[in-house]
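S.K.: Next come a sequence and a model predicted from it.
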Amino acid sequence: MSNSDSKPRRQLRLGLFVQALGHHVGGWRHPEAKGSPTDIDWFGWIAETAERGGFDMFFVGDALATSVHRLPSTMSRLEPLTLLAALAGRTRHIGLAATASTTFDQPFHLARALASIDHISHGRAAWNVVTSFSEGAARNFSREDLPSHADRYALAQEFLEVTHALWDGWEEGAIVGDKARGIYADDDKIHPANHRGEHFSVEGPLNIARSPQGRPVIIEAGSSAAGQRLAAQTAEVVFTAAATLEEGQAFYRSQKRLVAAAGRNPDHLLVLPGVMPIVGHDRAEAQRTWEQLNQWVDIDNGIQQLSARFGFDLSAYPLDAPVPEVGEVEGGQSRVRLLTDLAAREGLTLRQLAAVAAGSRGHRVVVGDANDIADDFENWLEQGGADGFNVMPAVLPGQLELFVDLVIPELRRRGLFRENYEFDTLRENLGLPSVAENFANLRPLDDEHA
């Protein structure tokens, strides 16, 4: 595809989804792979390279238990908010986003930590709001089991209400700093939360002044019905997974419709599906990289991953038979549906689905040269499948360097990606309005829009 029209085009928003050893399960075994999941200098290089490419966000996920799959990137990891604080001093423009769960934390603690990072980074913080679905995480937080899916989302809704009240409790201009009159702060512009709810009781006010963005950018990744409803009312960016453009379009339309029903401008919530681009200088090189990576896929590991997601042990089922039927699951419902739909649509055996789960963790893979990747991204943007992408390099450093050096220039040539950062804050660089404007007309979703 090419752009012969001189008028300004919609531009892609790009996040970099960071796994220290690459996203492909076999990526760490690549001869040119480098890095350590606990090396701050390695993360610094990743963030600096992403900033060189103009990425909107550096995003790091999290889990509150050691992975049952024993994947190298998830067995040992730095605490994400600590990592973001360290990276704030090594970068100047790129947004800094991290996952933090509402299931086992407290609103005051997390609101304070995220406001601190927004201050330290001069307005570049973002929070990926998740609910935990790991039984192992529950046992690490003195629980024998998890709340139900519905209860976890109800708790998340209240958690967000409290954090928003704490952040909004400090008005602009609350810090006066009037030395002549001896007045440091205007008490009339600092308000307690005074929250008394089913799950939390928080007085406030927060003990840190309003941050540069007012609130960090709020990201959510739940694609279940409950997750979409929560995002419609509270999120500014949504991470999702879709195997085909048709699936992406369906989710995109559904999420934007819910945002409009909640009284918000649909353009003020960005949908960024995850995608693993396998980039080569030409198509043959990209294909060789993909085939080489798949030689290192451990089918047993894939079966473990599927078992954890599906909620029952798949090791007793024949690998070359169809995928067993999966009933209702309590956690990760949207990813389970994506995997089972993929298996049904393509007639995959259990072995083949396990390879997909192990290799790309259920996200879409695009293999090709810079033009192929740009064609794909452009098509999804123009056909209403995405506002941008959460890019998942399969191998580091190689695949990130190829994306920055080959794909980004091609996207810029087509007018699909900005040349430089234009603003100081993440919210502005994403094209999002102020917090007050984004949520000015918010209203509850009725049953018709469930």
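M.R.: Great, that's in hand.
S.K.: From now on I want contacts and neighbour counts done on CA atoms only, so please keep to that.
M.R.: Will do.
S.K.: SS state for Ala65?
M.R.: coil (DSSP: H, G, I helix; E, B strand; the rest coil).
S.K.: Now it: closest residue in space that isn't a chain neighbour?
M.R.: Ala137 (4.9 Å; C-alpha to C-alpha, 6 or more residues apart in numbering).
S.K.: List the contacts of the one you found.
M.R.: Listed by C-alpha atoms under 8 Å, 6 or more residues apart in numbering, the contact partners of Ala137 are Ala63, Leu64, Ala65.
S.K.: quick one: the strand or helix carrying it to chain centroid distance?
M.R.: Taking DSSP states H and E as the definition, Ala137 sits inside helix 135-140. A distance of 22 Å separates the centroid of the chain from that of helix 135-140, by C-alpha atoms, centre = their mean, to the nearest Å.
S.K.: List the buried residues of it.
M.R.: For helix 135-140, burial by neighbour count (16 or more other C-alpha atoms under 10 Å) applies to Glu135, Gly136, Ala137, Ala138.
S.K.: So which residues of this structure form strands?
M.R.: Applying DSSP state E to the chain gives strands spanning 13-18, 57-60, 95-101, 125-130, 175-178, 183-185, 195-196, 201-202, 217-220, 237-240, 270-279, 364-368, 388-391.
S.K.: how about a markdown table for these, with mean neighbour count added?
M.R.: What follows is the strands of the chain, written out as a markdown table (neighbours: other C-alpha atoms under 10 Å):
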| stretch | mean neighbour count |
| --- | --- |
| strand 13-18 | 24 |
| strand 57-60 | 24 |
| strand 95-101 | 26 |
| strand 125-130 | 26 |
| strand 175-178 | 13 |
| strand 183-185 | 13 |
| strand 195-196 | 14 |
| strand 201-202 | 16 |
| strand 217-220 | 23 |
| strand 237-240 | 23 |
| strand 270-279 | 25 |
| strand 364-368 | 19 |
| strand 388-391 | 24 |
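S.K.: dropping in the other structure now:
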Amino acid sequence: MSQRKLDFGIMLNGPGSHMHAWKSKEVPNDASTNFEFQLEIAKKAEEAGFSFLFVADGLYIHEKSIPHFLDRHEPLTFLAALAPVTKHIGLVGTISTSYSEPFTVARQLATIDKISHGRAGWNVVTSPLEGSANNYSKGKHPEHDIRYDIAEEHIQVVQGLWDSYEDDAFTFDVKNDAYVNKQKMHTLDYKGQYFNVKGPLNASRSEQGQPVIFQAGASPKGQAYAAKYADAVFTLGESLDIAKSNYDSIKAQAVAFGRNPEDIKVYPMLVPVIGKTHEEAEARFDEIKSLATIDDALDYLGRYYDHHDFSQYDLDAPFPELGEVGQNSFRATTDAIANRAKQGNLTLRDVALEETARRSPFTGTYEEVADLMIEWFEQGAADGFIFGPHIYGEIYEAFLTEVLPILEVKGYFTKQHQGHTLRENIGVPYKENRYSKSVITH
């Protein structure tokens, strides 16, 4: 029986990850903004033992965007609403470093961390869609690698501001008229190429020290950023070999940055299609695929390429050579698509339909999917998974009631949360204050 346990997060993505999940009879059509529906998903995940929920986001839409992206909650407001009506599950939200101010981000996340008693997390993104620049007054969308240079300064500022006060700075000492020990209050005075921030932040530290840092960049620059700063990383879950390669790369780079590899957790995406039998799983997958037409699929594919128009190409010709198109958007994803198309001699039709409803390796019976997750875990490809089904309906319920109990019986999962804070529950250390004596002496 395993001593280590699998760990799970859940993506709150409206009706599901499929572009037309909203059409399914299994979910309300307005699921992306239906708070009661999403709260029910979150509470079920919490009760089942999930460690955190995760809210994705984007800053640019147009008429061909995924329908339920056209109207969805802003992550931090949403998480603040969830904080007092949940007790154990971590609250992770996406915020762009390219289009936000570090001081504001630090303050917002610190507030959620305090309200939730140490359950906040930040999914750091650089915003891949070039159209995002049209919604902000910052000029041209930064090039891919420059976005990560900006992100590096951004997180340095935010984490520096989170250390504005040492843990015991606030004394509330009425007798001596001392609300705070000002010797334990620190001004950041950050001066960089992209940000100049004085501080201090008007927010004390939380029960976990600082919010947990999540990162999902899959490009070499993104992986290096994750290895240096992240506590948890989301990776692609296309196959065991790819997942293990990503896992090993991130852990090795973390060591190169002087970190303990156990202090950074790796979560491949889990988009299972499950059933009592193979036939039931295949029937569910066929139903999911039927939700999108080929025109829908072309629009979905275009999003990865900053909404490139794929309708101009021959559907049944080989996938087109696109040159630099997509290189400043979802670079790792578009590179992977091009490689798969070339290796498999795929047509544009093949690629578009495949991307809209990709067959997950976690397709099969409940026992088979549970065993495959254990294999990935034991082979060093995952510390856990982030669960984001095509549709939040029957598959979600079956995962909770059928798959998780199998993992629990086999000793690879427990529904008991490991502690009160997000850091405790995913097994990463308390974030010590850089000004405390314990840190200075190291």
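M.R.: Great, that's in hand. It should be emphasised that the depicted structure is a prediction, and the values quoted were computed from it without experimental measurement.
S.K.: thinking again about what came up before, tell me the one of the contacts of Ala137 of structure 1 nearest Val130 of structure 1?
M.R.: Nearest to Val130 of structure 1 among the contacts of Ala137 of structure 1: Ala63, at 10.0 Å, using C-alpha to C-alpha.
S.K.: OK, contacts around that closest one?
M.R.: Thr74, Ser132, Ala137.
S.K.: from the residues you listed, which is closest to Ala358 of structure 1?
M.R.: Nearest member of those to Ala358 of structure 1, counting by C-alpha to C-alpha, is Thr74, at 13.1 Å.
S.K.: can you tell me how far the residue lying closest to the closest one once chain neighbours are set aside sits from Thr425 of structure 1?
M.R.: Nearest residue to Thr74 of structure 1, sequence neighbours excluded (C-alpha to C-alpha, 6+ apart): Ser67, at 5.8 Å. According to C-alpha to C-alpha, to the nearest Å, Ser67 of structure 1 stands 34 Å off from Thr425 of structure 1.
S.K.: who has more neighbours, the two?
M.R.: Neighbours were tallied for Ser67 of structure 1 and for Thr425 using other C-alpha atoms under 10 Å; the higher tally belongs to Thr425 (23 against 17).
S.K.: Not counting sequence-adjacent ones, nearest residue to that one?
M.R.: Nearest non-adjacent residue to Thr425 of structure 1, counting by C-alpha to C-alpha, 6+ apart: Gly123, 4.7 Å away.
S.K.: Equivalent analysis for Ile278 of structure 1, please.
M.R.: Nearest to Ile278 of structure 1 is Val367, by C-alpha to C-alpha, 6+ apart, at 4.6 Å.
S.K.: what residue of structure 2 takes the place of the residue nearest to Thr425 of structure 1?
M.R.: Taking TM-score structural alignment, the alignment pairs Gly123 of structure 1 with Gly118 from structure 2.
S.K.: That match reaches Leu422, doesn't it?
M.R.: Yes - at 6.4 Å, Gly118 of structure 2 counts as touching Leu422 under the criterion of C-alpha atoms under 8 Å.
S.K.: Overlap in contacts, these two.
M.R.: Gln208.
S.K.: Show me which of the two is the more surrounded one.
M.R.: Leu422 (30 against 27).
S.K.: didn't the more buried one look like it was pressed against Gly90?
M.R.: Yes - if you go by C-alpha under 8 Å, Leu422 of structure 2 and Gly90 touch, sitting 5.1 Å apart.
S.K.: Now for the two: what residues contact both?
M.R.: Joint contacts of Leu422 of structure 2 and Gly90 (C-alpha under 8 Å, 6+ apart) are Ser51, Phe52, Arg119, Ala120, Gly121.
S.K.: burial measure for the third one, as a count.
M.R.: It stands for Arg119 of structure 2. Here the number of neighbours of Arg119 of structure 2 (other C-alpha under 10 Å) works out to 30.
S.K.: shouldn't it be in contact with Thr421?
M.R.: Yes - with contact defined as C-alpha under 8 Å, Arg119 of structure 2 counts as touching Thr421 (5.1 Å).
S.K.: Give me the common contacts of those two.
M.R.: In terms of C-alpha under 8 Å, 6+ apart, Arg119 of structure 2 and Thr421 are both contacted by the residues His88, Gly90, Gln208.
S.K.: For the residue nearest to Ile278 of structure 1, list the residues it contacts.
M.R.: Applying C-alpha under 8 Å, 6+ apart, the residues near Val367 of structure 1 are Pro277, Ile278, Val279, Arg283, Ala286, Gln287, Trp290, Ile373.
S.K.: Which residue in structure 2 aligns with the fifth one?
M.R.: Structural alignment places Ala286 of structure 1 opposite Ala281 in structure 2 (criterion: TM-score structural alignment).
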